[in-house]
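Peer 1: predicted model and sequence below, questions to follow.
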Amino acid sequence: RPTSRSDLRYRTLRVGGFSKLATRHLKSLVSTSIKFRPIKLIPTMSTTRCLSEQSFQVEHDEANREFFIKLGKDKAVLQYEVLNPKTLDLVHTEVPEALRGKGIAKHLAKAAFDYVVNKDLQARLTCTYLIKYCHEAQNLEYTKHVVQ
């Protein structure tokens, strides 16, 4: 660390791509013995990672026109409307706030698009998340079944 104004100016002089101050600091680090301490892993980090990699059981409730995943007392939902016997409007996707950002909506979207493809239906995308998902997935089978 610079201790005076002359040291501050000294830092800007470059020698071989490194400032003289940086070179001096690197030499002092090499000559100093460093003690390593074990680190503790934060449980919430690994829990979050496991949750995002977990596969979820997506269920389809045709009577209520929704795909859903049970998440304890909560549930994540992708709702749709039947426009005609061959066209669905994928209207809304919702995941409980505490579980957002963990890939749950992606599982719902995949199940809905797979359903549309397997039943040879058309899908209108009203939900902005599903528009984004379809664009990012770049699955030709999905985009082939999307209508305006």
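Peer 2: Looks like it came in fine.

Peer 1: can we go C-alpha only for contacts and neighbour counts from here?
Peer 2: Fine.

Peer 1: wait, residue 111 sits on residue 58?
Peer 2: Yes. At 6.9 Å, residue 111 counts as touching residue 58 under the criterion of C-alpha atoms under 8 Å.

Peer 1: tell me which helix or strand comes right after the host helix or strand of residue 10.
Peer 2: Using DSSP states H and E, residue 10 falls within helix 5-11. Following helix 5-11 in sequence order, the next helix or strand is strand 14-15 (DSSP H and E).

Peer 1: neighbouring contacts of the helix holding residue 10?
Peer 2: Contact with helix 5-11 is made by 2, 19-22, as judged by C-alpha atoms under 8 Å, 6 or more residues apart in numbering.

Peer 1: now do the buried residues in the biggest strand by length in the chain.
Peer 2: In the chain, taking DSSP state E as the definition, the longest strand is strand 74-84. For strand 74-84, burial by neighbour count (16 or more other C-alpha atoms under 10 Å) applies to 76-81.

Peer 1: what about versus this one:
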Amino acid sequence: MELNIKHDKEYQQFTANIGDEEAELAYATPSDEVMDFTHTFVPESARGKGVANKLIEEGLCYAEENGKKVVATCPVVKKFIDRNENYQKLLRD
């Protein structure tokens, strides 16, 4: 599934339109150097197609490119990082 993921800094989220629905990865910024990924949502019609993984990957790549550390409050993000060793270096100590 091809996704056009958009980053909205004002609302602190990465989103992708899926038909007339929207998938999102929300985050908070407890400090300038930290992104806390707090919530992932994928519409029921698009679940099981890798949408959440693509959103999470986009968010983590953004964090890495911008020198941010990551907190994975969202259990889906935590599970993704646990399974993908190359992103574990981004986790805040």
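Peer 2: Received, thanks. All of these numbers come straight from a predicted model, not from anything done at the bench.

Peer 1: around residue 145 of the first structure, how many other residues sit close by?
Peer 2: Residue 145 of the first structure has 16 neighbours, counted by other C-alpha atoms under 10 Å.

Peer 1: so it touches residue 116, yeah?
Peer 2: Yes. Using C-alpha under 8 Å, residue 145 of the first structure is in contact with residue 116, at 7.3 Å.

Peer 1: residues shared between the contacts of these two?
Peer 2: Residues touching both residue 145 of the first structure and residue 116 (C-alpha under 8 Å, 6+ apart): 122-123.

Peer 1: coming back round to it: and the helix or strand that the longest strand of the first structure is followed by with strand 74-84, angle?
Peer 2: Using DSSP H and E, the helix or strand that follows strand 74-84 of the first structure in sequence is strand 87-94. Calculated by axes from the mean of the first three to the mean of the last three C-alpha atoms, to 10 degrees, strand 87-94 of the first structure forms an angle of 160 degrees with strand 74-84.

Peer 1: how big's the offset between strand 87-94 of the first structure and the second structure?
Peer 2: If you overlay the two and look at strand 87-94 of the first structure, the average distance to its match in the second structure is 0.5 Å (mean C-alpha distance after the TM-score superposition for the first structure).

Peer 1: what strand or helix carries residue 120 of the first structure?
Peer 2: Going by DSSP H and E, residue 120 of the first structure is not part of any helix or strand.

Peer 1: quick one: the longest helix seen in the first structure aligns where in the second structure?
Peer 2: Secondary structure assigned by DSSP state H gives helix 104-118 as the longest helix of the first structure. With TM-score structural alignment applied, helix 104-118 of the first structure matches the range 51-65 in the second structure.

Peer 1: ok so, going back, helices or strands up against the longest helix of the first structure?
Peer 2: Under the contact criterion of 3 or more C-alpha pairs under 8 Å, 6 or more residues apart in numbering; DSSP states H and E, helix 104-118 of the first structure touches strand 66-71, strand 74-84, helix 128-137, helix 140-144.

Peer 1: can you redo those as a markdown table with distance to residue 28 of the first structure?
Peer 2: Formatted as a markdown table, these follow (distance: least, C-alpha to C-alpha, whole Å):
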| stretch | distance to residue 28 of the first structure |
| --- | --- |
| strand 66-71 | 54 |
| strand 74-84 | 56 |
| helix 128-137 | 49 |
| helix 140-144 | 58 |
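
Peer 1: of all these, which one comes closest to residue 95 of the first structure?
Peer 2: With C-alpha to C-alpha as the measure, strand 74-84 is the member of these nearest residue 95 of the first structure (4.4 Å).

Peer 1: what's the mean distance for the closest one versus the second structure?
Peer 2: Relative to the second structure, strand 74-84 of the first structure is 0.4 Å off (mean C-alpha distance after the TM-score superposition for the first structure).
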